[in-house]
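Visitor: Sequence first, predicted model second:
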Amino acid sequence: MLTIALEQASFHAFHGYYPEETIIGNEFILDVSVRIPGTVPVDDLSETVNYQGIYEIARDVMATPRPLLEEVVYELTDALKQRYPAIQHSTVTLRKMNPPMGASIRNSLVSLQKDY
């Protein structure tokens, strides 16, 4: 298997359950990793998953506010598979930095692993 990934992509977005989160937003850190068959060397971009394409999908998904981070990671995995049918496994981890919980917490996290 061949792994293609983006690590620690940073976004300011407006995901959150509470009204103030949809107004002021928060900082999010996104990790995306996908695996495709890798039995032969790849020498053309059309034979792999373009990590620029992963970023474009992530940017578009992050731009649409959702109340739950779970919705975001599911939408992202679905969009990745739709654009890149060769993907056989994906892991998407989304961190909300400094979640508004009234405590000193670096981040909350939702992570989804899918086999296709």
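Guide: Done, it's in.
Visitor: When you work out contacts or count neighbours from here on, use the C-alpha atoms and nothing else.
Guide: OK.
Visitor: before we move on, what SS does residue 52 have?
Guide: helix (DSSP: H, G, I helix; E, B strand; the rest coil).
Visitor: Neighbours of residue 52, how many?
Guide: Neighbours of residue 52 under the rule other CA atoms under 10 Å: 10.
Visitor: buried ones in the lengthiest helix in the chain?
Guide: Longest helix in the chain, counting residues (DSSP state H): helix 69-83. Neighbour counts using 16 or more other CA atoms under 10 Å place 69-70, 72-73, 76-77, 79-81 of helix 69-83 among the buried residues.
Visitor: try it against this one:
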Amino acid sequence: MDKIYLNKCRFYGYHGAFPEENVLGQIFQVDAVLSVNLTAASQSDQLEDTVHYGMVFDCIKDHVENERYQLIEKLAGVIVDDLFQQFPSVQAITLKITKDNPPINGHYESVGIELERVRP
């Protein structure tokens, strides 16, 4: 299956189980891989034959910046469900959400989750 990638998209949001995450917010990094047949687009050179990654970006941004969840697992699930609804040609999605600076005492680069979903 062909793939569309959105790499290291960064947004400011208020998701987290700790109270300070809901008050101060933080940067979330999102990586998305959409599995879709790109044969028609590779032949036609027409935007309507592909998935408009600008619209995918806007969908992800809307959820990260305008909603609030305790768990980034829930945030990722909502994003994946919305992407499947908006883009019928997408057959599978891998979505990774990373927090660079959660309020956890210790030394690490980041924490995050990754969902892999296939269209039901």
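Guide: Yep, it's here. Quantities reported herein were computed from a predicted structural model and do not represent experimental measurements.
Visitor: in the second structure, what residues pair with the longest helix of the first structure?
Guide: Aligned using TM-score structural alignment, helix 69-83 of the first structure spans residues 72-86 in the second structure.
Visitor: mean shift of the matching stretch relative to the first structure?
Guide: In the superposition against the first structure, stretch 72-86 of the second structure averages 0.5 Å from its aligned positions (mean CA distance after the TM-score superposition for the first structure).
Visitor: moving C-terminal of the longest helix of the first structure, what's the next helix or strand?
Guide: The helix or strand immediately downstream of helix 69-83 of the first structure is strand 89-97, counting by DSSP states H and E.
Visitor: That next one packs against which elements?
Guide: Helices and strands touching strand 89-97 of the first structure, by 3 or more CA pairs under 8 Å, 6 or more residues apart in numbering; DSSP states H and E, are strand 26-36, helix 69-83, strand 107-115.
Visitor: If we use 6 Å, what do you get?
Guide: Other helices and strands packing on strand 89-97 of the first structure, by 3 or more CA pairs under 6 Å, 6 or more residues apart in numbering; DSSP states H and E, are strand 26-36, strand 107-115.
Visitor: would CSV of the ones you listed with mean neighbour count be doable?
Guide: Output for these, formatted as CSV (neighbours: other CA atoms under 10 Å):
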stretch, mean neighbour count
strand 26-36, 20
strand 107-115, 14
